[in-house]
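Colleague: Okay, here's the prediction I keep looking at, along with the sequence it came from:
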Amino acid sequence: MLKRIALITRKPGMSREAFLEHWNEVHGPLVSEHPNVLRYVQDNVVHKERFVDRNPDPNRPLPAGYQGPEVDGIAELWFADRESMDELYASPHARVMQADGLAHLGTITTFIVEERTAIDRRPDARGLVLSLSGECVLVTGAASGIGRALALGIARAGAAVIAVDIDASSLDEVVSTIARQGGSARGHVLDVADRAACRTLARDLAQQRISALVNNAGVAIPSRLGADGIDAAWDKTWAVNAGGVFNVTAAFLRHLEATRGAILNMSSVAARSGRGMNTAYQSSKAAVTQMTRGWAVELADRGIRVNAIAPGPIETALTRHTRGDPDRVAKTLSRVPLNRFGQPEDLVGAAVFLLSGHAAFITGSVLAVDGGFDAT
C-alpha cells in the first residue's frame, strides 16, 4: 500500500469558510472519484500547537499574535502501489485536480508514504475483552435469523454496522433496534446475487472505512434431483449462497485493502455431509468453505484475513422446514451431543472473536458452531 499525504494551506485573504466549502463540495469529490484511489480521507485542521518543553500545559494560552494553523487541511490518498498512483498523476484527471486545488484552495505540499500497516490488530496482552470498537462491519442477510443476531451482536461489541438485505421492511427494524440499543447502523437494500448492484453499493460507500465483511446472506430451498422446480432451486441457491459471497467480496475488496480488514463467511456443517437430501445447499456451502480457504492464501499479502463459521442445526425461519417432522427432529438431535438446536445468538461470540484483533493470527479457518454435530 502507498499513501500520499497532502498538506493544504488556504490562499491569503481566503476565508476558512470558503476554503472548507470548496474543499468539501468540489475538490474532495473530484479527487476521490478516480478508481485508482482506494481510500480518501480529508481532515480539517482546527488547532495547532508547538510543544517545546517536556511537560507542556495543554491549557496554556496561545502565543500573542497567533493567527490560526499554518495548515488548514490534511488529505490522505491510498493507492495499491506506486504504479497506480503514477498512472493517476499522469492522467488528464490529475491536471484538473491540481488546477482546481491551486485556483481555489492554495498551497499544497505532498508526501509519499509506504503504508506498511494501516491498522495494528495485534491482541492486547493486558486483557481478553472482545471489542470491535472503531470498526465498521458490513453484514449481508442482516434482516432476519443469523444475520440479524450477528448485526445486533456486532453493534453491541462497538462496531458501526452497515446492514444489507433484500427485505427492506425487516431491515429497517434491525437498524432501528440497533439505534435504540445505543449502537450505530445504516441499512441498504441489496440483492447479493446482483453483481452490478453490489458494485454500485461499493461505489456509493467509497468514503466509508469498512474494515470487515460478514457474508451471511443465504437461502435453503428444499430440492431433490429430478423433482419439479429443481432447476430454479439450484440456480437460486448457487446465485445467493456462493455467488453472493463472491459478488460482495469482489465489490468491497478495495475497502478491505485500505483497512487491512477481515472477511467472515457463513458456511455450514452441511458442506461436509451427504445427509439432508439438499445437494444444492450442501454444495453451495462447500464452495463457500473453499472460497474461504483459497482467499485466505490469496489475500494474506494484502493483510486481509478470511475465515468462516460452519453453523450446525440452528432455529431460524430458513431451517423451519427441517423441524416439521418429529422423527427428523429426533434424528437430528441424536447427532448433537449438547442435545438442542442452536439459536442465532449462539454464533455471535464466534463471529466477534474472528473479526477482532484477538484472531489476528487466524486465517483460512472454518469454525464449527454446532453443539458437537460435526464430531459425531
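Modeller: Great, that's in hand. Numbering: from 1, shown residues only.

Colleague: CA only for contacts and neighbour counts going forward, please
Modeller: Noted.

Colleague: so where do the helices sit in the stretch 251-376 of the chain?
Modeller: Per DSSP state H, counting those that start in this stretch, the stretch 251-376 of the chain carries helices over the ranges 253-259, 279-298, 326-333, 348-355.

Colleague: how about those, which one is nearest Ser211?
Modeller: helix 253-259 (5.5 Å; Cα to Cα).

Colleague: Can I get the helices of the stretch 251-376 of the chain in CSV including distance to Ser267?
Modeller: CSV is the format used below for these (distance: least, Cα to Cα, whole Å):
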stretch, distance to Ser267
helix 253-259, 20
helix 279-298, 5
helix 326-333, 18
helix 348-355, 12
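
Colleague: quick one, which of those helices is packed in tightest?
Modeller: helix 253-259 (a mean of 23; mean count of other Cα atoms under 10 Å).

Colleague: wait, which of the helices of the stretch 251-376 of the chain is closest to Ala196?
Modeller: helix 253-259 (14.7 Å).

Colleague: Counting neighbours, what do you get for Val269?
Modeller: Residues lying near Val269 (other Cα atoms under 10 Å) number 21.

Colleague: I'd say Thr107 and Ile8 touch.
Modeller: Yes: using Cα atoms under 8 Å, Thr107 is in contact with Ile8, at 5.7 Å.

Colleague: Can you pick out the residue with more neighbours from the two?
Modeller: Neighbours were counted for Thr107 and for Ile8 using other Cα under 10 Å; Ile8 has more, 22 against 16.

Colleague: In three-state terms, label the more buried one for me.
Modeller: Recorded secondary structure, Ile8: strand (DSSP: H, G, I helix; E, B strand; the rest coil).

Colleague: If we ignore the residues flanking it in sequence, what's nearest it?
Modeller: Ile108 (4.6 Å; Cα to Cα, 6 or more residues apart in numbering).

Colleague: One more to weigh against that first structure:
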Amino acid sequence: MTTSRDSLFSLEGKVALVTGAAGGIGAAIAQALAQAGAQVAVHGNRRPADETALAIGEAAAAFSADLSQSEGAEQLFHAVRARFGRVDLLINNAGMIHRAAAEEFALEDWNRVLQVNLTSVFQLSQFVARDLIAQKAAGKIVNIASLLSFQGGIRVPAYAASKGGVAQLTKALANEWAPHHIQVNAIAPGYIETANTEALRNDETRNRQILERIPAGRWGEPEDIAGTAVFLCSRASDYITGSIIAVDGGWLGR
C-alpha cells in the first residue's frame, strides 16, 4: 500500500519558508505546502503573517523581516533556521510594485523595488543553498516571477526589470546548484486577484482589456498558483530546474 510519505507530492518532513505570506499568493502557497505535509515558516513585514500561521496551525510559525533593507534577508533566514533547524524549501514570493511614468520614476523607488523583488531573492537563495550544500542535503527553491518577466508593462519599469531579473537569476542558480540536488524554478503568475493588481481591476477600461485577452476569461485566484508550487517543491519535479512556468489562464499563448 502506498503511504502519503511515498507520494510523489508529499512534503512530509520538509521545512518550507514562504516570504510575503501574510495574504494573497504567499498565504495560499503556505497553506498548500502545509496540507502536503510540510512545516511552514510564513513571513510578513508591514502586514504580519500571524493570521496565515494561525490558519495553518501547529505546523506553522510567523516571522517578520524588512526585505527592503539589505540585512533583512539574513535576519529572516537565521530566525527561521533557529526555530526549525533548516530550510528545505524556499518560496521567494515577497514583492512590491510602484507605478509611475518612467521619466519621473524616483531612484529611491527604483532601488527599493529592486531590493525587495530581486536582491532579497538572491540573498535568501544564497543563504538556503549554502546551508543545504554544507549538509549535503537536497532542496527546492521556487521564485515568483511574473508575466513581466516576458513583457515590458506600462508605468512599472522597476517591477518589470526586477521580474526579468528573477527569471534570469532562476536559470543562473539552477545551472550552478543542480549538481548539489537543489532545483531552482520560477512560477510566472498571470493576472491574479491580489492587492498588487487592485488598481488594474478598479480601472474599468484596463480590466476589460485584460479579461478580453485571457482565454480562461477570468482573473486568477491565489489558489491557482498553489498547486504548481507544491509540484515544484515535491519529488515529482526532481528533473525540472531552470524553468519558468506561466500560470496565466492562457495569456501568453494568445
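Modeller: That came in fine, so what should we check first? Predicted model, so just to flag it, every value in this text is computed and none were measured.

Colleague: Superposed, what's their TM-score?
Modeller: Overlay of the two chains. TM-score (TM-score structural alignment, normalised by the length of the second structure): 0.91; 246 aligned residues with a Cα RMSD of 1.8 Å.

Colleague: Assumed the residue nearest to Ile8 of the first structure was part of a strand.
Modeller: Yes: counting by three-state DSSP, Ile108 of the first structure is part of a strand.

Colleague: Alignment lookup: it to the second structure.
Modeller: Across the two structures, Ile108 of the first structure finds no equivalent in the second structure, going by TM-score structural alignment.

Colleague: residues touching the counterpart of Ala174 of the second structure in the first structure, list them.
Modeller: Using TM-score structural alignment as the criterion, Ala174 of the second structure maps onto Ala296 of the first structure. Going by Cα atoms under 8 Å, 6 or more residues apart in numbering, Ala296 of the first structure touches Ile304, Arg305, Val306, Asn307, Thr363, Gly364.

Colleague: Assumed Ile154 of the first structure was part of a strand.
Modeller: No: counting by three-state DSSP, Ile154 of the first structure is not found in a strand; it is helix.

Colleague: if I line the two up, what does it land on in the second structure?
Modeller: Using TM-score structural alignment, Ile154 of the first structure lines up with Leu33 in the second structure.

Colleague: ok, its match - how many residues close by?
Modeller: 31.

Colleague: if I pick it, what's in contact with it?
Modeller: Contacts of Leu33 of the second structure by Cα under 8 Å, 6+ apart are Leu11, Ala16, Gln39, Val40, Ala229, Val230.

Colleague: And Ser149 of the second structure, by the same measure?
Modeller: Ser149 of the second structure sits in contact with Ala160, Ala161, Lys163, Gly164, Gly165, Val166, Ala167, Ala188, where contact means Cα under 8 Å, 6+ apart.

Colleague: gap between the nearest residue in space to the first one that is not next to it in sequence and Ala226 of the second structure?
Modeller: For Ala160 of the second structure, ignoring the flanking residues on the chain, the nearest one in space by Cα to Cα, 6+ apart is Leu148 at 5.2 Å. Separation of Leu148 of the second structure from Ala226 of the second structure (Cα to Cα, to the nearest Å) stands at 20 Å.

Colleague: Could you do Val15 of the second structure as well?
Modeller: Val15 of the second structure is 16 Å from Ala226 of the second structure, where distance means Cα to Cα.

Colleague: can you tell me how far the match of Ala174 of the second structure sits from Arg272 of the first structure?
Modeller: 19 Å.

Colleague: same check, this time on Val214 of the first structure
Modeller: Taken as Cα to Cα, the span from Val214 of the first structure to Arg272 of the first structure is 21 Å.

Colleague: Comparing the two, which shows the higher neighbour count?
Modeller: Neighbour count, other Cα under 10 Å: between Val214 of the first structure and Arg272, Val214 has more, with 27 against 14.

Colleague: so what corresponds to the more buried one in the second structure?
Modeller: With TM-score structural alignment as the criterion, Val214 of the first structure matches Ile91.

Colleague: Can you tell me the SS state at that match?
Modeller: Under three-state DSSP, Ile91 of the second structure comes out as strand.

Colleague: what's the aligned residue in the first structure for Ser146 of the second structure in contact with, if anything?
Modeller: Matched by TM-score structural alignment, Ser146 of the second structure corresponds to Ser268 in the first structure. By Cα under 8 Å, 6+ apart, the contact set of Ser268 of the first structure is Gln282, Lys285, Ala286, Ile309, Ala310, Pro311, Gly312, Ala368.

Colleague: Name the nearest of the residues you listed relative to Ala18 of the first structure.
Modeller: Ile309 (50.6 Å).

Colleague: And the equivalent of that closest one over in the second structure, how close does it get to Glu71 of the second structure?
Modeller: By TM-score structural alignment, Ile309 of the first structure lines up with Ile187 in the second structure. According to Cα to Cα, Ile187 of the second structure stands 26 Å off from Glu71 of the second structure.

Colleague: More neighbours: which of those two?
Modeller: Using other Cα under 10 Å, the more surrounded residue of Ile187 of the second structure and Glu71 is Ile187, with 23 against 13.

Colleague: okay, which residue is most central for the second structure?
Modeller: Centroid check for the second structure by Cα atoms, centre = their mean gives Asn93 as the closest residue, at 2.6 Å.

Colleague: for that one, what are its contacts?
Modeller: Neighbour list for Asn93 of the second structure: Val18, Thr19, Gly20, Ala21, Ile25, Gly26, Asn143, Ile144 [criterion: Cα under 8 Å, 6+ apart].

Colleague: Against Val116 of the second structure, how distant is it?
Modeller: 10 Å.

Colleague: Tally up the residues packed near the alignment partner in the first structure of Ser64 of the second structure, please.
Modeller: Under the alignment (TM-score structural alignment), Ser64 of the second structure maps onto Val189 of the first structure. Residues contacting Val189 of the first structure under the criterion other Cα under 10 Å number 19.

Colleague: so Val189 of the first structure makes contact with Asp165?
Modeller: Yes: Val189 of the first structure sits in contact with Asp165 when judged by Cα under 8 Å, with a separation of 5.2 Å.

Colleague: if I look at these two, which residues touch both of them?
Modeller: Common neighbours of Val189 of the first structure and Asp165 (Cα under 8 Å, 6+ apart) are Leu171.
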